[in-house]
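**Q** Provided below are the primary sequence and the corresponding predicted coordinates.
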Amino acid sequence: MNDQQKPTHGPLKGIKVLELGTLIAGPFCARMLAEFGAEVIKVEAPGDGDPIRKWRVLKDGTSLWWSVQARNKKSITLNMKDARGRAIARQLALEADIIIENYRPGVLEKWDLGYEQLKADKPSTIMVRLSGFGQTGPMKDQPGFGAIGESMGGLRYVSGHADRPPVRVGVSIGDSVAALHGVIGAMMALRHRDATGGREHGQGQMVDVALYESVFNLMESLVPEYDHAGVVRERTGGALPGIVPSNTYTTKDGDNVVIAGNGDAIFKRLMLAIGRDDMAGDPQMERNDGRVARTADIDGAIQAWCDTKSIDEALAILQAADVPAGKIYSVKDMMTDPQFLARNMFEQHQFADGTPVKLPAISPKLSETPGHTHWMGPGLGEHNYEVLKSLGYSDADIAAFKADKVL
């Protein structure tokens, strides 16, 4: 039994998902459902397929990212400019429990695949729609990548140092956060459908996920602070404003250490550990609001101590004092770290040619129904025959589709 013949496991076993999307947000959303047992059929354009197949570092012409982003998915190719391709997609959509798409608003409607169009034939339809600005509003038709969502949603404005332009996080965080909102929405919609009659008679719904709103949802107390107190949160580098001490410091060997000593009891332990008994016993610093007024003094004391310690010395002392602290990891650090290894955060797989490769393990970890990687990202159109046969098409039909470039 090869990997692709293994039975599907997981809490979503029996759930069918149709993925109509490219790149990051929609495919990441579908990826998580596939990791936990859903049957995910990904529709790609004939020829090149999803552009992410060619992004970043390649192995034999295919992105290593693809190995993760498309694991456990089935790939079929459909020419959506051809009425027969659209008809096949519609069949798949009406059979699916969940449809995930991240086209611009209006595209699916042109293909007779919009939510209202599918709902008319199948009221239990659940559609997760991920877009830059949502399905409504004056900006709905504008292109909106994750970088724009991060900017409009407020994340970029507060990222970086005050005296420099805003910076981006080193990964596509806006797309990924939107994808997670899509997963949450899909699970809530599925729960509601099943509670109102199930696949045949339940009530479906549209999950409208906007990238900028998903980022905005992470922005903590930004709105009430501005509305009530007129405070605009600004860039503060490695510090966490208003919560002291919580910052990034440099050790004598040039490494960076994050120290979060902002709990009242933790602050005392931290000050005693670095030899600042005076600060540990200062009544003004007993509570966070008092420490905020002395932020510069506290950060200065911690940095002066770090100037005398290597990263390993600093961490050993802080851990012994039960103070939250950590080195800033690169992927190289992660791959040999005892905590990552103890938690089995890497999976060993191999490419078709036998070359070994590690993939990140699946999160979150469920005790009874954990996620599994049954196969890495599929070849373009690898499941055309299997999927079309399941829809009732004959070998002759499939051959005609190939000849006419429908697939």
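**A** In hand now; what should we look at? Numbers count the residues shown, from 1 in each chain.
**Q** From here on, just use CA atoms for contacts and neighbour counts.
**A** Noted.
**Q** who touches stretch 81-89?
**A** Residues outside stretch 81-89 that contact it (CA atoms under 8 Å, 6 or more residues apart in numbering) are 43, 78-80, 111-112, 406-407.
**Q** From those residues, pick the one nearest residue 51.
**A** Using CA to CA, residue 43 comes nearest to residue 51 of those, at 12.6 Å.
**Q** Under a three-state scheme, what state does the residue nearest to that closest one when sequence neighbours are not counted occupy?
**A** Spatially, and ignoring its direct neighbours in sequence, residue 43 is nearest to residue 76 (5.2 Å; CA to CA, 6 or more residues apart in numbering). What DSSP: H, G, I helix; E, B strand; the rest coil gives for residue 76 is strand.
**Q** try this one next to it:
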Amino acid sequence: MSGETPFGPLQGLRVVEMGQLLAGPFVGSRCADFGAEVLKIEAPGSGDPIRNWGRLQHEGKTLWWPIMARNKKSVSINLRKEEGQDLARKLIAEADVLIENFKPGTLEKWGMSPAQLHALNRGLVIVRVSGFGQTGPYAERPGFASVGEAMSGMRYINGYPDMPPPRYGISLGDTLTALFAFEGMMMALYRRDRNGGRGQVVDAAITESCFAMLESTVTEYSKAGAIRQPSGTGIAKIAPSNIYPAKDGTYIVIAANVDSMFRRLTQAMGQTHLADDPRFVTHIARGDHADQLDSMVAEWSSSLEMPELKARLEEFGVVYGPINSIAQVVDDPHFRERGMVREHHDDDFGTISIPGVFPVLSETPGDVAWLGPQEIGAHNAEIYSRIGLDQGEIANLKTRGVI
């Protein structure tokens, strides 16, 4: 059974997480990985759907759960009941942070608007994660990562010009939003602790998080009327920076679009004359002749097996990286030494490879103490006794479906 987390810079921070699936809970995961006490509120009987998410399982247990629930404590509350809402308020009254990713207006419907919660707990930082934000014409729409990626402009520039824009193989919009929300939470806590203890609301939207990643596309459109288009495996007018085949049919990314790096690549290729070719001598020229240059690089790379190709690029200091499957990532010694992939022993999963905790802090690094309780409400007794309930009262609440 899990205990406390004696590690990380967020020791002593108390977080209440209300929400499910990915974006909101991933904010809680960032907190938990760095030592905060995260109370994950789940509906009794059903819990977070992530408990049953995905087709791949280990002995009937989903392999998503240990990623999203690790280091957290499970507390069951039926938030649709007034008694459940009262219990939640008691927990929130003692918390530093509340994380929620319900449809906007849900907290207000339950009598837990920011104003009501701040009257109860002046220092509370309320992190609200949603598809479109708490205000605006689309605020009340439900939103998932795929929709946020599409509407923000992110999906439009992905893929190939002559094909429908594909989705990413992960819920990128959810994790991006969680990272922005976590960033906002930390800024709000810093401000609170330097400004007389007053909390505030962090309003994080999936659409806006994806939109924030679009680099210069807005200014390009504003001042040049340019609408960036999908460009396949590379970026338009940036060369050479693409994926290139090795002789064995695998692929490698080579990024040598900077003048000095391109010169190194020509040395690795044994074709140093290309560095002084008028078509390729500058960043602009290489962009204008990207198709020709990519063909030349691909012709060279495809003549070498991957180990020899990597050795040549390494020798001349060219930026490169093979396109790895997860099997290759897990076996990579660099990922292992850096703790990006680590082995963890758990009573439910046995020895299992898990992602490490990032970024790495020199003095107060994060860690993984446990992989999340399998029982919904596993920490009810511990947490509810903290707010003054005895075992009989806890049992009565469970019998009546409140917890």
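**A** Happy to help now that I have it. The shown structure was predicted, so the numbers you read here are calculated from the model rather than taken from an experiment.
**Q** Quick check: TM-score for this pair?
**A** Once the chains are laid over each other, their TM-score by TM-score structural alignment, normalised by the length of structure 2 reads 0.97; 401 aligned residues with a CA RMSD of 1.3 Å.
**Q** re earlier: and the residue nearest to residue 43 of structure 1, how many neighbours does it have?
**A** 24 (other CA atoms under 10 Å).
**Q** Quick check: the gap between it and residue 39 of structure 1.
**A** 13 Å (CA to CA, to the nearest Å).
**Q** Likewise for residue 23 of structure 1?
**A** Using CA to CA, residue 23 of structure 1 is found at 19 Å from residue 39 of structure 1.
**Q** quick revisit: of the contacts of stretch 81-89 of structure 1, closest to residue 71 of structure 1?
**A** residue 43 (14.2 Å).
**Q** Secondary structure element for that closest one, which one?
**A** strand 39-44 (DSSP states H and E).
**Q** Pull the distance from that strand to the chain's centre.
**A** Mean-position distance between strand 39-44 of structure 1 and its chain equals 18 Å (CA atoms, centre = their mean, to the nearest Å).
**Q** Summarise which helices and strands it is packed against.
**A** strand 16-20, helix 25-35, strand 73-77 (3 or more CA pairs under 8 Å, 6 or more residues apart in numbering; DSSP states H and E).
**Q** in what helix or strand does the alignment partner in structure 2 of residue 333 of structure 1 lie?
**A** Under the alignment (TM-score structural alignment), residue 333 of structure 1 maps onto residue 328 of structure 2. Using DSSP H and E, residue 328 of structure 2 sits within helix 326-331.
**Q** dump the residue contacts of the residue lying farthest from the centre of structure 2.
**A** Distance from the C-alpha centroid of structure 2 peaks at residue 273, with 44.0 Å (CA atoms, centre = their mean). Neighbouring residues of residue 273 of structure 2 by CA under 8 Å, 6+ apart: residue 266.
**Q** Can you tell me what sits against the helix ranked longest in structure 2?
**A** Of all the elements of type helix in structure 2, the one with the most residues (DSSP state H) is helix 172-194. Here helix 172-194 of structure 2 makes contact (CA under 8 Å, 6+ apart) with 22-24, 26-27, 30-31, 97, 123, 125-129, 144-146, 148-149, 198-200, 202-207, 209-210.
**Q** So which bits of stretch 41-48 of structure 2 are buried?
**A** 41-44, 47-48 (16 or more other CA atoms under 10 Å).
**Q** What span of structure 1 is it aligned with?
**A** Aligning stretch 41-48 of structure 2 against structure 1 (TM-score structural alignment) gives residues 43-50.
**Q** how distant is that stretch from the center of its chain?
**A** Computed by CA atoms, centre = their mean, the chain-centroid distance of stretch 43-50 of structure 1 equals 22 Å.
**Q** What of stretch 3-15 of structure 2?
**A** 20 Å.
**Q** and the contacts of stretch 81-89 of structure 1 as a markdown table, adding secondary structure and distance to residue 186 of structure 1?
**A** Putting the contacts of stretch 81-89 of structure 1 into a markdown table (DSSP: H, G, I helix; E, B strand; the rest coil; distance: CA to CA, whole Å) gives the following:
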| residue | secondary structure | distance to residue 186 of structure 1 |
| --- | --- | --- |
| 43 | strand | 19 |
| 78 | coil | 25 |
| 79 | coil | 27 |
| 80 | coil | 25 |
| 111 | coil | 23 |
| 112 | coil | 22 |
| 406 | coil | 30 |
| 407 | coil | 29 |
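**Q** Need the max-distance pair from the residues you listed.
**A** By the measure CA to CA, those have their two most distant members at 112 and 407, which lie 18.8 Å apart.
**Q** more neighbours, those two?
**A** Per other CA under 10 Å, whichever of residue 112 of structure 1 and residue 407 has more neighbours is residue 407, with 23 against 15.
**Q** So that one sits against residue 79, correct?
**A** Yes - applying CA atoms under 8 Å, one finds residue 407 of structure 1 in contact with residue 79, separated by 6.0 Å.
**Q** quick one: common contacting residues for these two?
**A** Common neighbours of residue 407 of structure 1 and residue 79 (criterion: CA under 8 Å, 6+ apart): 46, 85.
**Q** To what extent does the helix or strand containing residue 129 of structure 2 diverge from structure 1 after superposition?
**A** In the assignment (DSSP H and E), residue 129 of structure 2 maps to strand 125-130. On superposition with structure 1, the mean distance recorded for strand 125-130 of structure 2 (mean CA distance after the TM-score superposition for structure 1) is 0.4 Å.
**Q** Show me what that strand is packed up against.
**A** For strand 125-130 of structure 2, the packing partners by 3+ CA pairs under 8 Å, 6+ apart come out as helix 23-33, strand 97-100, helix 172-194, strand 201-205.
**Q** and after it, which helix or strand comes next?
**A** From strand 125-130 of structure 2, the next helix or strand downstream (DSSP H and E) is helix 145-151.
**Q** contacts for that next one?
**A** Helix 145-151 of structure 2 is contacted by residues 131-132, 155-156, 167, 171-174, 206-208, 210-211 when judged by CA under 8 Å, 6+ apart.
**Q** Please spell out the ChimeraX selection for the buried subset of these.
**A** Of the contacts of helix 145-151 of structure 2, the buried ones can be selected in ChimeraX as follows, counting by 16+ other CA under 10 Å:
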select :131,132,155,156,167,172,173,174,206,207,208,210,211
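**Q** Identify, from the contacts of helix 145-151 of structure 2, the entry nearest to residue 6 of structure 2.
**A** residue 174 (28.5 Å).
**Q** I'd like to know how far the closest one sits from residue 180 of structure 2.
**A** Distance from residue 174 of structure 2 to residue 180 of structure 2, counting by CA to CA: 10 Å.
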